[in-house]
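Engineer: coordinates for the following, if possible.
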Amino acid sequence: METKWIKSFLVAAETENFRRAAEILHLSQPSITVHIGQLEDYLGVQLFERNHARVKLTPAGHHFLPEAKAILERMERSVQEVRNYAAHRKAQLTIVISPLLVETIIPHLIYQFSIENTDCDLILLVEESDKMDALLLSGKAQLAVGLLSSHNRAITSRAIHESPLQLVAPLDEYDDESGQIIEAEDLFRHYPFFTDHIATVSTSMNLLVKSHFPYARTISISQSYIVKRFIRDGLGISFLPKYIIRREMMEGRFNIVPFEKFELPTVKTYLHFINVTAEAEQLIQRIMNASLE
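Structural biologist: A predicted model of the protein is given here:
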């Protein structure tokens, strides 16, 4: 049953004249006749009694009249609701972030953005940095924040931060004034060394540690938040980027040990995107202007 059949029926029922109905609907009279005939065939009943130029509703037509009005109203309301939805549909922004960066201020910046931009639906994915190009190129994400620079020409890649590594050890029973000076050699002899949680620097760091501390015992852990938990529990030591231990440093929950045995690398953070929407551009500027340390 088509909308044009219903409209032709309602106007013809009101005017009791197919020609007049055609004028009102800006159609030809044969079109009105065809519409009414198709509707009658569809319903399997005769809706009008034809008497030369005049027509009038049959009992079945009178019975169908309120139903036809209700059908047309529902159709028009549904069309308007769909149009309103399309006009006010929220923008969607999918952001992928490296597991290491979950420990930084970046998720908080994304949360603040979501509070201030309620017309944008945010989706946050946590994936390793080497998977971000594929997510952006497939359209599954519009923005990525990771530890690797993209070499794909279709992707814009911006370096936004470098965080120095710091040697992190468990707290002891002494305070800063009464405690003894902590030596890196003693730490590597006493504690196992947690590694492999920072893919971009772990290989080089392992070689350097082994060359300077051949007696060091290593334990491979892939997630930085587990490394932090183990250090807090007094189970080992590790090198961690400053920007993922900012809260623990403020709260005095770690020992940050001066280290001069070799030059420590920095952990670089990159922002990646392809086509920047207005919403993504706002978030990009917020992240780039923020102090991550």
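
Engineer: contacts, neighbours, all on C-alpha from now
Structural biologist: Noted.

Engineer: now the helices: where do they sit in the stretch 101-250 of the chain?
Structural biologist: 106-116, 132-137, 184-190, 202-212, 224-232, 246-251 (DSSP state H, counting those that start in this stretch).

Engineer: got the buried residues for the first one?
Structural biologist: Taking 16 or more other CA atoms under 10 Å as the neighbour-count basis, helix 106-116 is seen to contain the buried residues 106, 110, 113-114.

Engineer: one more: the third one?
Structural biologist: By 16+ other CA under 10 Å, the buried positions in helix 184-190 come out as 184, 187-188.

Engineer: repeat for the fifth one
Structural biologist: Of the residues in helix 224-232, those with enough neighbours to count as buried (16+ other CA under 10 Å) are 224-225, 227-228, 230-232.

Engineer: compare with the first, here's sequence two:
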Amino acid sequence: MDIRQLKYFVAVADARNFTRASEVLHIAQPPLSRQIQLLEEELGVQLILRNSRPLRLTEAGRTFYEQALQIINRLDQLKTATRQIGLNQQRTLSIGFVASTLYGGLPMLVRKLRQHYPDVDIQLVELTSQQQFAALTSGRIDVGFGRVRGNDATVARTILREERLVLALPPDSPLAGESSRIPFEAIHGQKLIVYPKEPRPSFADHVLSLLNDHAVRPAEIHEVREIQTALGLVAAASGICVIPASARLRSDVQYRLIDDPRITSPIIMSHRLNDTAWYIPALKEMVAAMYAENPPWLNVEHSVFPGIGAEPAVAPPVKTPRGRKKPGPV
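Structural biologist: The predicted structure is shown next:
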């Protein structure tokens, strides 16, 4: 079975006559009849009642007609979309992200992209940081936003900011005092919940590495799949958890900023090495502009800006899809 046979069958079903269908298709009637016969033989069912005038479809024929029509239309859409992209009539931008970036700047960044580049089809794909590296190499995504530093030589990385980490505590924990800051060493001897359990390496490994660097030894480590589970267990007094400052999701948990500016989690933008596509400078421009606005989710006290600063610098003009030029920060 091939697409040609599907088109032949749809033409016969629409015309309800082999002669008229052959005229529409610009082929002789005998080969058209033969292709429909081969199709029925392959399926093992009769599709057309040939002894009626006009021709009628069997029950199986009606089902096959509906499905064949969808396949043909979908193929036409695929051809049109591919041609549009190839001719630069439509552009796509696939963005990979880790879930925790949704609590910070990613939603605002995507809104800005859609506002400034309305002709671009923006697709969001949830992937771990490690999965993003493979997806960039394969071309599945164009850019990724993650939290784990990788060592893939084919991927370029920009640290947008270092986000301070906080300790999530049960409300009745002795550590949940009035002070807004807590020493990292307070985790020593505590039951610690880390996430995600898999795939690895992940944010969990980043936290465990920080503990090891500071010779902090929890009494017990419990691994869970996602941050929502981790914070739920904290609320149930099953342990404590280290999370990014922007991910304070539950009101029944106490949060205390870790009193060490080195205890951070990076927000990293990754893209293919030597990629000179339009979206690289555009994204950097918008991230810097976004930070300069100091939105409510961006607590400057909880962030360090090693790469793209909070105050934007003027860069060369960037063309929008509509041909307008505007200066922007990088």
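
Engineer: and the buried residues of helix 106-116 of structure 1 as TSV, adding distance to residue 164 of structure 1?
Structural biologist: Output for the buried residues of helix 106-116 of structure 1, formatted as TSV (distance: CA to CA, whole Å):
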residue	distance to residue 164 of structure 1
106	17
110	23
113	27
114	29
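
Engineer: for the residues you listed, which one is nearest residue 166 of structure 1?
Structural biologist: residue 106 (19.8 Å; CA to CA).

Engineer: OK, contacts around that closest one?
Structural biologist: Residue 106 of structure 1 makes contact with 287, 292 under the criterion CA atoms under 8 Å, 6 or more residues apart in numbering.

Engineer: counterpart of it over in structure 2?
Structural biologist: Under the alignment defined by TM-score structural alignment, residue 106 of structure 1 corresponds to residue 106 in structure 2.

Engineer: state the distance from that match to residue 126 of structure 2.
Structural biologist: 12 Å (CA to CA, to the nearest Å).

Engineer: can you check residue 244 of structure 2 too?
Structural biologist: Distance from residue 244 of structure 2 to residue 126 of structure 2, by CA to CA: 18 Å.

Engineer: in structure 1, what residues pair with stretch 57-72 of structure 2?
Structural biologist: Going by TM-score structural alignment, stretch 57-72 of structure 2 lines up with nothing in structure 1.

Engineer: just give the nearest non-adjacent residue to residue 288 of structure 1, would you?
Structural biologist: residue 160 (6.0 Å; CA to CA, 6 or more residues apart in numbering).

Engineer: next: residue 173 of structure 2.
Structural biologist: Here the residue nearest residue 173 of structure 2, using CA to CA, 6+ apart, is residue 237, at 7.9 Å.

Engineer: ok, the one you found - how many residues close by?
Structural biologist: When neighbours are counted by other CA atoms under 10 Å, residue 237 of structure 2 registers 16.

Engineer: swap in residue 104 of structure 2?
Structural biologist: When neighbours are counted by other CA under 10 Å, residue 104 of structure 2 comes out with 20.

Engineer: so what's the residue count around the residue nearest to residue 162 of structure 1 when sequence neighbours are not counted?
Structural biologist: Leaving aside its chain neighbours, residue 162 of structure 1 sits nearest to residue 268 (4.4 Å; criterion: CA to CA, 6+ apart). Look at residue 268 of structure 1: counted by other CA under 10 Å, it has 18 neighbours.

Engineer: assumed residue 268 of structure 1 was part of a helix.
Structural biologist: No: Residue 268 of structure 1: not assigned to a helix; according to DSSP: H, G, I helix; E, B strand; the rest coil it is strand.

Engineer: give me every residue that touches the corresponding residue of structure 2 for it.
Structural biologist: Using TM-score structural alignment, the equivalent of residue 268 of structure 1 in structure 2 is residue 266. Residues near residue 266 of structure 2 by CA under 8 Å, 6+ apart: 147-148, 159-163.
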